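**Student:** this one's structure only:
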């Protein structure tokens, strides 16, 4: 272990004061392990700055002493982007104490928040102002806005509102030399050169540490219609999506594909869940429309779409939520689908995107190739089919030991990534690169793009002190 000198650690501690650090082994362990236990590391110190100025002072000292920093939000990431390595020479910088709502401008439809704000806290602050902050993901009760920005989080409403990048107007960032860039402008039009915020959104803390953001708000929907819908196949789901978009004029808020095997997992392993439909079907879509008018029209539109789908064979059955409680129950099934895979044994996770028009092709081809490679494998393909993103997660065959299956991780993900790339897709739709995909990325991204990423990293962080070994390798 390359231990950092005690006097250096004392200098970092003095920046944040007695409430702003921890070296307790149990605390460090919580911040040094990824939630799925795929990645774990070692750090001698956790810093918890309470202000942008403290973050800047930490970074200045880190650059002076060439100390590596690992920025961290709620530690809900899935690719090891916020986890230190094993050398013990990295300090974790948690932004969770920086959790103030700085301002809400309802007329401008913006909210200015610090990076440590929990996503749910931002949603609630917007709702109190009569507005909607539409970013919604399964970990919204514990993930932070800084983490959402650093990974360009997607979620369940991307189809209508876009991902985190589209929801961001301005940033405040501590740069790798300790300077503070105040780009907290709530402008929808600012054509004054390079749009610098986009360098840091999705940068996973490798180019700068995001400390605050100006985010877009929207009117609260006055009415919503939600249906748990059985479809014969993903190809029918795509056709139903197109029909829904035309009928609503862009009011499709959510459109999630769910396989029967995934529903079975949820029903077996998640308390207080039940099958929304009387009979079993091969595939389902959880679809949601929203409207600014509470006149019954959005519900009538959904009924008409489903009726046409039944006539055309796109829909096999459907249940429309009759209450908020029933809507919540439908969404609980979707949110539980990832966690419900764990009790079934080893699961190889992927997070790809392809054009919506190729989604059914991808699921069919990837399923066929992996089933040929591993007879008895159980494919759980689910997620945001409306915006071309599927979590394609093969589960181990029944009776296999998890270790035997997980040993095939690289071979299986190689198939998935190759097919996605051949269809002009991406090997990471919303989880990021982190530690997990840093070595895979050059195989699927053009060399010129990798070189541009390296040049940006070297220009903004020439000493490679910000989250080194994540996203792109330099040197």
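**Tutor:** The structure has been received and is ready for your questions. None of the values given here were measured: they were computed from a predicted structure.
**Student:** going forward, measure contacts between C-alpha atoms and count neighbours the same way
**Tutor:** Fine.
**Student:** just the helices in the stretch 351-475 of the chain please.
**Tutor:** 359-373, 402-406, 409-422, 441-444, 447-460 (DSSP state H, counting those that start in this stretch).
**Student:** Same list, these, but as JSON lines with distance to residue 183 please.
**Tutor:** Formatted as JSON lines, those follow (distance: least, C-alpha to C-alpha, whole Å):
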{"stretch": "helix 359-373", "distance to residue 183": "37"}
{"stretch": "helix 402-406", "distance to residue 183": "44"}
{"stretch": "helix 409-422", "distance to residue 183": "35"}
{"stretch": "helix 441-444", "distance to residue 183": "30"}
{"stretch": "helix 447-460", "distance to residue 183": "16"}
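**Student:** a markdown table for the ones you listed, including distance to residue 353 and mean neighbour count?
**Tutor:** Output for those, formatted as a markdown table (distance: least, C-alpha to C-alpha, whole Å; neighbours: other C-alpha atoms under 10 Å):
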| stretch | distance to residue 353 | mean neighbour count |
| --- | --- | --- |
| helix 359-373 | 8 | 17 |
| helix 402-406 | 23 | 15 |
| helix 409-422 | 7 | 18 |
| helix 441-444 | 13 | 16 |
| helix 447-460 | 18 | 15 |
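**Student:** who wins for proximity to residue 216 among those helices?
**Tutor:** helix 447-460 (27.0 Å; C-alpha to C-alpha).
**Student:** so residue 159 sits right up against residue 386, yeah?
**Tutor:** Yes - Residue 159 lies in contact with residue 386 (C-alpha atoms under 8 Å); the separation is 5.9 Å.
**Student:** Please identify every residue contacting each of those two.
**Tutor:** 254, 255 (C-alpha atoms under 8 Å, 6 or more residues apart in numbering).
**Student:** Look at residue 160 and say how many residues are nearby.
**Tutor:** 18 (other C-alpha atoms under 10 Å).
**Student:** quick one: it from residue 312, how far?
**Tutor:** As for residue 160, its distance to residue 312 is 25 Å (criterion: C-alpha to C-alpha, to the nearest Å).
**Student:** here's the one I want to compare it with:
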């Protein structure tokens, strides 16, 4: 069937105004926010509800048209961008943005996939509850995308990644069947847990249209601290002390290298160095509790005093107001903006066992510098779960070198990934696979796991129309 006919039938399903085909209208949907991935498409369709999504999927199944689901398009691995063939339809889910149900007694919230993370947080807060996932892009990223990538964020230490926050899913399968699994049960032992196949599958097995999510008590006591540390080994000792004394009250433990903090201070207006002296590493720690009136700041200060005495902490500050805490968080949330302004960014989403973080950073940095002595290596991440983003920043002059920039990025990433794998780590902890890590996946997973993944993909999507080219290639042996 000709592309024009597919678009005409799509218009009959969602209405003419919700099918975009002019280049000026489709351009924002065909490139990622960093400008690293670009593609072409027949058009962009914007369904209003799950029934329209199912009808569009049936159309694509009938015509063999590839379908690319897209949420807020805030990803960094090219998982929501079509290829260059121009044969695909991009399925924008932003109109599926209703809060369907809130249950403060059962601590659950049912929302559609196009709701932004910020809107879900606000709905939970209005009900006197907390939806704990927090990302720098929470104002624009959508719940469907966070589920599709099994997003992490800054509160994984206490609440887990998206996989731990989903109770039930509504999903459109590759043949257009609507699978309604929107159960709010905490315990359901009736066979295979199918929802987990779709969480982290990046739209390659089906399209999430709604989800029932876990809610939690709102924190009523909070304390935030920023620590200067002489080494990563010291950071681990401080983290262990915090966890040992405060347990699950430690909600966040974010590590930044001095090079990362310097980039933020240089490129992001309104950021201020919180401590006078520069040190190799910094730790942003936040502790919370649902009980009001707890003096968590005093508890933090006592623990930090112990660190100052034994030398594991060089300096520290505890926020005395919400504004001071926000200023500290601004340093962490501004790293992506700062790095983009610093040069050519080659990012990584590696994780290793927590105790091996110092070894990973040292070895990976050395491997990068051996390849590119002109590289600046910065590190930021979640020290409590081992997810360290080693970011390699090359000068803009690298764009004009004889070796293509893509080849340079591949060599750098391969070196970083080898170190992570050698240390029993992973090459993707929270960003997903998409296009950027797909080819490296086989080296990490191994033949047996890859064969199972390809088999699952073929079982669910025998035509290969669901987000083709992402995660796994079914044509591979």
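**Tutor:** Nice, I can see it. The structure presented is a predicted model; accordingly, all values stated were derived computationally and were not measured.
**Student:** Tell me which of residue 159 and residue 386 of structure 1 has more neighbours.
**Tutor:** Ranked by neighbour count (other C-alpha under 10 Å), residue 159 of structure 1 and residue 386 place residue 386 first, with 27 against 20.
**Student:** which residue lines up with the more buried one in structure 2?
**Tutor:** Aligning on TM-score structural alignment places residue 386 of structure 1 opposite residue 384 in structure 2.
**Student:** ok, so what distance separates residue 471 of structure 2 from residue 196 of structure 2?
**Tutor:** 16 Å.
**Student:** of these two, who's got more company?
**Tutor:** residue 471 (25 against 16).
**Student:** Who are the contact partners of that one?
**Tutor:** Residues counted as contacts of residue 471 of structure 2 (C-alpha under 8 Å, 6+ apart) are 201, 202, 204, 433, 434, 435, 437, 438.
**Student:** again, 7 Å this time
**Tutor:** Residue 471 of structure 2 makes contact with 433, 434, 435, 438, according to C-alpha atoms under 7 Å, 6 or more residues apart in numbering.
**Student:** Let's have the residues you listed in CSV, adding distance to residue 46 of structure 2 and neighbour count.
**Tutor:** Supplementary listing: the contacts of residue 471 of structure 2 in CSV, determined by distance: C-alpha to C-alpha, whole Å; neighbours: other C-alpha atoms under 10 Å:
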residue, distance to residue 46 of structure 2, neighbour count
433, 25, 26
434, 22, 26
435, 23, 21
438, 28, 17
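**Student:** ok, of those, which one's closest to residue 405 of structure 2?
**Tutor:** Nearest to residue 405 of structure 2 among these, with distances taken as C-alpha to C-alpha, is residue 435, at 16.3 Å.
**Student:** my guess is that closest one contacts residue 76, does it?
**Tutor:** No - with contact defined as C-alpha atoms under 7 Å, residue 435 of structure 2 does not count as touching residue 76 (9.6 Å).
**Student:** Distance to residue 388 of structure 2 added to the contacts of residue 471 of structure 2, as JSON lines?
**Tutor:** Output for the contacts of residue 471 of structure 2, formatted as JSON lines (distance: C-alpha to C-alpha, whole Å):
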{"residue": "433", "distance to residue 388 of structure 2": "16"}
{"residue": "434", "distance to residue 388 of structure 2": "19"}
{"residue": "435", "distance to residue 388 of structure 2": "20"}
{"residue": "438", "distance to residue 388 of structure 2": "20"}
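**Student:** Out of those, list just those in strands.
**Tutor:** Applying DSSP state E to those, no entry is found in strands.
**Student:** between those residues, which is closest to residue 50 of structure 2?
**Tutor:** Closest approach to residue 50 of structure 2 among those (C-alpha to C-alpha): residue 434, at 23.9 Å.
**Student:** show me what contacts the closest one?
**Tutor:** 77, 78, 79, 470, 471.
**Student:** so what corresponds to the first one in structure 1?
**Tutor:** In the superposition onto structure 1, residue 77 of structure 2 corresponds to residue 79 when matched by TM-score structural alignment.
**Student:** how about its match, secondary structure?
**Tutor:** coil (DSSP: H, G, I helix; E, B strand; the rest coil).
**Student:** and it, how many neighbours does it have?
**Tutor:** So residue 79 of structure 1, with other C-alpha under 10 Å, has 23 neighbours.
**Student:** these two touch, right, it and residue 430?
**Tutor:** No - the pair residue 79 of structure 1 / residue 430 is not scored as a contact, 10.4 Å apart, by C-alpha under 7 Å.
**Student:** who touches residue 75 of structure 1 in this structure?
**Tutor:** 34, 82.
**Student:** Can you classify it as helix, strand or coil?
**Tutor:** Assigned by three-state DSSP, the conformation of residue 75 of structure 1 is coil.
**Student:** what's the distance between it and residue 290 of structure 1?
**Tutor:** 32 Å.
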